[in-house]
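In: below: sequence and its predicted model.
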Amino acid sequence: MNKVRILVFPSGSEIGLEIAAALGHSVHVELHGASSRSDHGALAFSRHARVPNIAAPDFDASFSRLLAQWRIDLVFATHDSVQEYLAPRITGWNSRLVNGDPDASRTARRKSATYALFDDKAWMPRRYAAHGCIDTWPVAVKPDRDQGGKGFRLVHAPAELATALATTDEPVVCEYLPGEEATVDCFTDRHGRLLHVGPRSRERVAGGVAMCSRRMAADAELRDIAGDINQRLRLCGPWFFQVKRDLHGQWKLLELSCRLSSSSALQRAAGVNLPLMAVQDHMGRDLDVLDDPRVSRVERRLATTAVLEHDFDTACFDLDDTLLCDGIANPSAMRLAYRLRQLRKRLVLLTRHPRDPLPALAAAHIPATLFDQIVHLRQGEPKSAHVPASSIFIDNHFPERMEVAGNRGVPVFDVDALDLLFP
């Protein structure tokens, strides 16, 4: 099967990591990442490269060379400025940008351009050219080109407004929208059909990212806004818009974007994998949407990955209270064991289990064949005697870890560290 070669750039953003999760298990995809700085993308993508920032004079040459080297078919841009920059250039580099129409990308990048395009729609917020014509306070001042609420200022009086205008880059002055806020994840296929309209709440926000999102009904008002946007912009792939209710409860547009949103994992959890739909659409397949309404909410948090600077070929596991907890397989230990097996590491089981360990493994539904070697230690026999120098050692018991670390000098880990290793 010929796979679609995908490049995600920048790869270490929340959006890039969501695309990696959405596409990482697809049999149709060969996944690559690139970033302009050191970030988590290098851990999330097995094929990864550093490229200059889009503002650097050598970016075009470096990026086009990388596309050719990896023979990239499709690029996911994960930042609005990157989307706008790549859109008019990407076809000249023999690749394609997801939702990469230059006019749509340019319009979506600027609130002023977006508002001008849809000025005749009832769902547009009121804008003010100057503070002299403002008849209702407070008003909102925000940068024309920022996103996710960055640079937002709530202004209550003319003097405050003058300061906000002087200190905001390319300011846009709008009516203040005090009601609930929603993000609406959408998908348009290559035929221009709007296949998915998925509103969700932004109940807890950190750094512009919704850490708690709840699915909402796609009411007629939101569907009309999505339809109007889809009609006037040339869209193809995932995109989203953000709205808030005004004083009268009517939805008004905040901004829109021609890329995937950072919390679209809620749609994926319900069966609507927007990045994979973009890949399938690129392959020329007509799509249907299978959306499970019983998935209602996602909760997000910071995730931590530890980088181990130690070359090893073997992982040695303890059994009781490490692989097994109260006779049941420990999910964290099992995830790590299978991940290490995927990385072609040898697995060794070192146990002082009071009886034959094989029935205990079988009772916990752990196959003995998972291990290259099972060592049932004699009374007083040190585990370090069976730990190779090119290994890591995992055991819940501190004296055992101390003995192995002292005699073999290999990295040793307690069970609390397992979820940090080898994502």
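Out: Here it is on my side, so go on. Numbers count the residues shown, from 1 in each chain.

In: going forward, measure contacts and count neighbours with C-alpha atoms only.
Out: Noted.

In: list the buried residues in the helix or strand in which residue 67 is found.
Out: Counting by DSSP states H and E, the element that carries residue 67 is helix 59-70. Neighbour counts over helix 59-70 (16 or more other Cα atoms under 10 Å) mark 60, 63-64, 66-67 as buried.

In: need these in CSV with distance to residue 137, can you?
Out: Below are the buried residues of helix 59-70 laid out as CSV (distance: Cα to Cα, whole Å):
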residue, distance to residue 137
60, 46
63, 47
64, 49
66, 51
67, 50
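
In: which helix or strand contains residue 362?
Out: Once you assign secondary structure using DSSP H and E, residue 362 falls within helix 357-363.

In: off-centre distance for the very next helix or strand once past that helix?
Out: Note on helix 357-363: by DSSP H and E, the next helix or strand toward the C-terminus is strand 373-376. Offset of strand 373-376 from its chain centre (Cα atoms, centre = their mean, to the nearest Å): 40 Å.

In: try it against this one:
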Amino acid sequence: MLAEHGVPTPRTILPDELDRAPDGPLVVKPRYGQGTKGVHVCRTRDQARVLCELVPEPIAQEYIHGREFTADCLIDRAGQASVILRYRLLVKGGLAVVSRTFTDAQAAERVRETLTATGVTGACCVQGFIRDEQGTDRVVITETNARVGGGFPASAAAGADYVGQYLRGLFHQDIDHDQLTYKPDVTLTKYVETLATSEGTPR
């Protein structure tokens, strides 16, 4: 769908189409899944063929180099979208544990093109890469999720009233996009703690 709307996105190939795969590194992964489970990077088509035998319901995609980002988006019923950009500086299990907000006019426009192409409304997150080289394909979109992104607290910490405006939309009130502006260079680090308990009644 993105390709049909002229939005740069990694070329996707089914296992029986690997002869037409682009030269260079490929990503082989399950067609359905989450996080990084079953995701492999390979250098050749022959390696991709082997991985397609091991990965359930596999697809292969062009490997994209660049800075990975997520856009926290809120689209009202009229189609107006607010886009809050954050780099995915450290990713574990497919989840961004360190994020930093930033601004980039071309990336924001590419995200809006993606939202128009997919027709998503409400809260969603769009992911992609920003390549080092300049040009029309500098920003490449890899996926869109019709849900709140796990790293959205970075957007809230940067000043965007993401939760408040989302709730307004859910209750059929107008979304105030002026409340969804944000500051760049705000960093969020997630901390995961594991607690162990013993048997019996705590004292």
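Out: Okay, I see it. Since this is a predicted model, take the numbers as computed values, not measurements.

In: quick TM-score on the pair, please.
Out: The TM-score (TM-score structural alignment, normalised by the length of structure 2) is 0.82; 194 aligned residues with a Cα RMSD of 2.5 Å.

In: now do the contacts for residue 212 of structure 1.
Out: Taking Cα atoms under 8 Å, 6 or more residues apart in numbering as the criterion, residue 212 of structure 1 is in contact with 201-205, 297-300.

In: give me that answer again for 6 Å
Out: Residues near residue 212 of structure 1 by Cα atoms under 6 Å, 6 or more residues apart in numbering: 203-204, 298-299.

In: any quick ChimeraX command for the buried ones out of those residues?
Out: This is how ChimeraX selects the buried members of these, with burial counted by 16+ other Cα under 10 Å:
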select :298
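
In: so the residue nearest the centre of structure 2: helix, strand or coil?
Out: For structure 2, the residue nearest the mean C-alpha position is residue 127 (2.3 Å; Cα atoms, centre = their mean). Assigned with DSSP: H, G, I helix; E, B strand; the rest coil, residue 127 of structure 2 falls in the strand class.

In: these two touch, right, it and residue 143?
Out: Yes: contact criterion Cα atoms under 6 Å: residue 127 of structure 2 and residue 143 qualify, at 5.3 Å.

In: with structure 1 superposed, average distance for the helix of greatest length in structure 2?
Out: In structure 2, assigned by DSSP state H, the helix with the most residues is helix 105-118. Taking mean Cα distance after the TM-score superposition for structure 1, the mean distance separating helix 105-118 of structure 2 from the aligned residues in structure 1 is 2.3 Å.

In: what about the strands in structure 2?
Out: Counting by DSSP state E, structure 2 has these strands, from start to end: 12-13, 26-30, 40-42, 58-62, 67-75, 81-92, 95-102, 122-130, 139-145, 187-189.

In: please identify which of the ones you listed is closest to residue 110 of structure 2.
Out: strand 139-145 (7.0 Å; Cα to Cα).

In: now that closest one: which residue numbers in structure 1?
Out: Matched against structure 1 by TM-score structural alignment, strand 139-145 of structure 2 falls on residues 251-257.

In: contacts for the matching stretch, please.
Out: Here stretch 251-257 of structure 1 has contacts from 108, 123-125, 239-245, using Cα under 6 Å, 6+ apart.

In: what's the spacing between stretch 45-54 of structure 2 and its chain's center?
Out: The answer for stretch 45-54 of structure 2 is 25 Å, by Cα atoms, centre = their mean.
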